[in-house]
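Asks: what follows is a predicted structure for the sequence shown.
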Amino acid sequence: MLPGSALADALESGEIDMNIPSAGVIPAEDYERIEGMRGVTTVGGQPLTTVFMYVNEKSVPDARQRKAISYAIDRRKLVSKLLGGAGEVVDGYFSSVSPYRNNAVKPAAYDRARAKRLLKEAGWDGRKTLTLSVPSGDDAIRQAAYIIADNLGKVGIKVNVENISFDELTDKVVKEDFDLGLLPVTMTPVNPLPDLAYFLGAGNPNGYRNEKVIDLLAAVGAEVDEEKIKSLYGELQHILAEDVPMPALYAAKALGAVNGRVVGATPKDFGMFINVQDWTVRRREA
């Protein structure tokens, strides 16, 4: 898979003809360039791919400490500076495109004073340094890491940013060999139970465990009534806002792009290949 930073060049050279927005994520700084490419059609996406902060509970065991981390992060700055506004602030597993989002649960405000109070209450050791691991191939996430490290430093949490490959980072997360980590995740807009079971259920990479959450996930899995499922997810979101097992930062509106020689294909996150039998690819001119 090409790193995001290479997609614009690959589209321009004809090395690739299109991307899947949530998988081949085009960096926001390349949007204007790609939108101006001759013969390339672009499609604006929905805010589906969310950047999450994995938090190893062996390193940050107290929910108040995790809440402090969440309050210390200036999410609006991340969206405006790194995405050029092409995204939205998210603090949880449900972005605005999800039919299960509980709008009564608001994203954590940027509140340094509150973050400091929570850290003091929870007895945070200011001498401790956390390592924030990020995938080196994603420039927006790499920049976000340094902004976050600065945000956390201002409330008394020392953070060292570690740039490693995507594969190395996912391996660390799976083995729970990390303090903090940033990774993009595309949650299905349909019932996201499989994703949530991975992030919140037994054996999750953060070491998080809450029996009420496990019971709610089981109840969702056994339920067929959509209104009841929505109610269960609403209750879940209230609990997660207090436990903060895995803060979300923002959801990018990923750009899709397709070369005009591919007829009948439209880049999108879900259902892109449903009509692949109808696609036509014109030969490149000599």
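Replies: It's in.

Asks: C-alpha only now, for contacts and for neighbours.
Replies: Will do.

Asks: what does stretch 83-100 rub up against?
Replies: Applying C-alpha atoms under 8 Å, 6 or more residues apart in numbering, the contact partners of stretch 83-100 are 27-29, 46-48, 50, 75-76, 79-80, 101, 106-108, 140, 187, 189-190, 196, 230, 233-234, 237, 240-241, 246-254.

Asks: ok, now which ones touch Gly44?
Replies: Per C-alpha under 8 Å, 6+ apart, neighbours of Gly44: 253-256.

Asks: so which of those residues wins on neighbours?
Replies: The residue in the contacts of Gly44 with the most neighbours, by other C-alpha atoms under 10 Å, is Ala254 (28 neighbours).

Asks: does that residue count as helix, strand or coil?
Replies: Under DSSP: H, G, I helix; E, B strand; the rest coil, Ala254 falls in the strand class.

Asks: in the stretch 1-150 of the chain, which spans are helices?
Replies: Per DSSP state H, counting those that start in this stretch, the stretch 1-150 of the chain carries helices over the ranges 7-13, 31-35, 63-72, 75-82, 112-121, 139-153.

Asks: ok, back up a step: farthest-separated two in the contacts of Gly44?
Replies: Pairwise distances across these peak at 9.6 Å for Lys253 and Gly256 (criterion: C-alpha to C-alpha).

Asks: hey, what's in contact with both of these two?
Replies: 44-45.

Asks: alongside the first one, take a look at this:
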Amino acid sequence: MQGRNAIGQRRIGRRRLVGQSAAAGLAVAGVGHLGVTRSAARQEAASGILQMGRESEFQPNFNPMQVATGTQTQICDLIFGRLLKVDTDLNLVPDLAEAYEISDDATQFTFTLRDDAVWHDGEPVTVDDVIFTYRLAMRPAAAARQWGKLSQIAGAIEFNEGASDEAAGLERVDDQTVRFTLAAPNVAWLFGTALSNSLMWILPEHILGDADPAALDQHPFMLAPEVGSGAYRFIDYVPDQYVQFEANPDFYLGAPKIGQVFLQLAVPTTQLAQLESGQLHLMPRMSPRDGERLQDDPALRIEPAPGVGVFQIAVNNERFPDKRVRQAMMYAVDRAALLDVVELGQGRLVNSTVIGPEWATYDDLDDYAYDPGRARELLAEAEWDGSRTISLTWSQGFQAIELAAPVFQQQLAEVGITVELAPLESAAYLQAVVTEPDFDLAWFGGGSYGMDPDVSSAYYLSTTWTPAGANTTHYANEALDELFIAGRGTPDLEERAAIYHDVALTLNEDVPTLFFWSNNLIWGISANLAGVRPGPNQYIWWNIQEWSLNEG
């Protein structure tokens, strides 16, 4: 479909934009000088109201340790700071840390904090807040979803299990410096999304210092997190309507130019109507069809960008332990045709979640070309019970899934697998898939797999099963675990490429999840909104303090 229209002509290659990625730079020792300082002069007062669309239903949990959706991630990004964050092109850039250093053997990560960061109540953000946040997240009662990365800190497991009162690898060096020492090398320790990120949102010790980790979700602060350190302050949440924020004039990266932000919670069709009418300034996850239809609208900018996530179905491996059944599901679906129908070809088929950067892409994997006959053969070999009905769930409102699911259902029926479609509201979906796993198949999309191949480890290591980790499939393969540990343990790109080739081959054969594609991101942006930088980073608001509105 290339060349059909401007959207098609502007398809952007991930390899060109992501390139070697920051992973290559972090694979060797070095100092990351992230010197960005606030101007001594106060910027002009913020003004205007920014309206952004988000999913209509999300679990109203403002605990940064329990983040599992894009809406929750955006809320935390607006309210809180991390040591570092990721820019448009997936490079690490300053946040609460102004500099960082990685040791030669990639076991020590040292961060120098800014001296001008304050909480929304005026208290200074300190190294003690960083230490407090990580200690809290390592407690078993906190059940932090980032545990897969945090468990790699030296002494974290002993601290988590109560065998030690301290995590030896979490060190307060001085008033401005914190150091993390890992139990084993990991050149990719800084990469990942909310569920697999070592860069926690930092919490205020002066407010949560006495909080019970087991009851953190019910703490008044987590119901209304009015004191953060981010670009915006939390003001209000009205279920099924909006989340409201107000500009933080003391933000350490510069006072925001826009006075208020509303995340309008609406289904995609409503978001689209609001964008076209001018009520909404930014719509994430626009469908390719809508992007094509609106690309010539002078009131809008339709911005396609390459994604680094994966559109996939988690298979509960405890219920489907025979990989032949999972392979049969792959062969049963015409993924290429589905990509054209659902995304108008805006993406590429993938056959594992190891999809980048460029040095970690492989062309010798089984491509699972559409082959219903082969699917039936595999099901016969596995003695599949044709009378069995299985359930497919997803979070309601995900347009691509809602287009693809009926086709998936029909094509699996043609090879002898009966699928019941069972979408759930966001909170119920998270409960069924993450917090209290009880599902057959769960469809989702996103992630940051293209940043570094180790990102996949959070989702497939046998030590990171949900609810404590991010492995929703409950897949376990000790040989794969060893490969992940070896791959993250060397800074040599040739060695890493060879190791992750084996990782990709293993995932490709075992199919713990059903792999579909990595799709492009399409943003709908009002022509009145300036400063937005679309790119492979799905968290487009990373520089929101620089955005401005021109609605005069």
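Replies: Sure thing, it's come through. Treat the numbers as computed from the prediction; the structure is a model and nothing was measured.

Asks: please state their TM-score.
Replies: Remark: TM-score between the superposed chains equals 0.89 [TM-score structural alignment, normalised by the length of the first structure]; 280 aligned residues with a C-alpha RMSD of 2.1 Å.

Asks: single out the most deeply packed of the helices of the stretch 1-150 of the first structure.
Replies: helix 63-72 (a mean of 25; mean count of other C-alpha atoms under 10 Å).

Asks: which bit of the second structure covers that one?
Replies: Using TM-score structural alignment, helix 63-72 of the first structure corresponds to residues 323-332 of the second structure.

Asks: same check on stretch 125-138 of the first structure?
Replies: Going by TM-score structural alignment: stretch 125-138 of the first structure matches residues 385-398.

Asks: hang on, Asn403 of the second structure packs against Val342?
Replies: Quick fix: residue 403 of the second structure reads Leu, not Asn. Yes: in terms of C-alpha atoms under 8 Å, Leu403 of the second structure counts as a neighbour of Val342; the distance is 6.3 Å.

Asks: quick one: buried residues of the match of stretch 125-138 of the first structure?
Replies: Going by neighbour count (16 or more other C-alpha atoms under 10 Å), the buried part of stretch 385-398 of the second structure is 392-398.

Asks: including distance to Ala218 of the first structure, could the contacts of Gly44 of the first structure go into CSV?
Replies: Output for the contacts of Gly44 of the first structure, formatted as CSV (distance: C-alpha to C-alpha, whole Å):
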residue, distance to Ala218 of the first structure
Lys253, 31
Ala254, 32
Leu255, 35
Gly256, 36
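
Asks: which SSE is Val185 of the first structure in?
Replies: Applying DSSP states H and E as the criterion places Val185 of the first structure in strand 180-186.

Asks: what angle do that strand and helix 139-153 make?
Replies: 140 degrees (axes from the mean of the first three to the mean of the last three C-alpha atoms, to 10 degrees).

Asks: could you list the residues in contact with strand 180-186 of the first structure?
Replies: 22, 48-56, 130-135, 141, 145, 169, 173.

Asks: swap in stretch 418-429 of the second structure?
Replies: 57-59, 386-396, 405-406, 409, 412-413.

Asks: if we can go back for a sec, ok, and the contacts of Gly44 of the first structure in the second structure?
Replies: By both residues aligned by TM-score structural alignment, their matches' C-alpha atoms under 8 Å, these still in contact after alignment to the second structure are 253-256.

Asks: return the member of those residues nearest to Ile157 of the first structure.
Replies: Lys253 (30.3 Å).

Asks: do you know how far that closest one is from Met272 of the first structure?
Replies: Distance, Lys253 of the first structure to Met272 of the first structure, by C-alpha to C-alpha, to the nearest Å: 16 Å.

Asks: likewise Asp150 of the first structure?
Replies: 39 Å.

Asks: just Ala8 of the first structure next, same as before
Replies: Going from Ala8 of the first structure to Met272 of the first structure by C-alpha to C-alpha gives 20 Å.

Asks: what about the strands in the first structure?
Replies: Assigned strands in the first structure, in chain order: 40-55, 87-89, 129-135, 158-164, 180-186, 248-259, 262-263, 280-281 (criterion: DSSP state E).

Asks: which part of the second structure lines up with the last one?
Replies: Per the alignment by TM-score structural alignment, strand 280-281 of the first structure matches residues 548-549 in the second structure.

Asks: post-alignment, the matching stretch versus the first structure, mean distance?
Replies: Here the mean offset of stretch 548-549 of the second structure against the first structure after fitting is 2.6 Å, by mean C-alpha distance after the TM-score superposition for the first structure.

Asks: who touches both of Leu403 and Val342 of the second structure?
Replies: What both Leu403 of the second structure and Val342 touch, as defined by C-alpha under 8 Å, 6+ apart, is an empty set.

Asks: what does Ala115 of the first structure correspond to in the second structure?
Replies: Matched to the second structure by TM-score structural alignment, Ala115 of the first structure sits across from Ala375.

Asks: residue in the second structure paired with Ala28 of the first structure?
Replies: Aligned partner of Ala28 of the first structure by TM-score structural alignment: Pro288.

Asks: okay, now that match: neighbour count?
Replies: With other C-alpha under 10 Å as criterion, Pro288 of the second structure counts 24.

Asks: which residue is the nearest non-sequential neighbour of it?
Replies: Nearest residue to Pro288 of the second structure in three dimensions, chain neighbours excluded: Glu343, at 5.8 Å (C-alpha to C-alpha, 6 or more residues apart in numbering).

Asks: roughly how far apart are the one you found and Gln411 of the second structure?
Replies: Applying C-alpha to C-alpha, the value for Glu343 of the second structure to Gln411 of the second structure is 18 Å.
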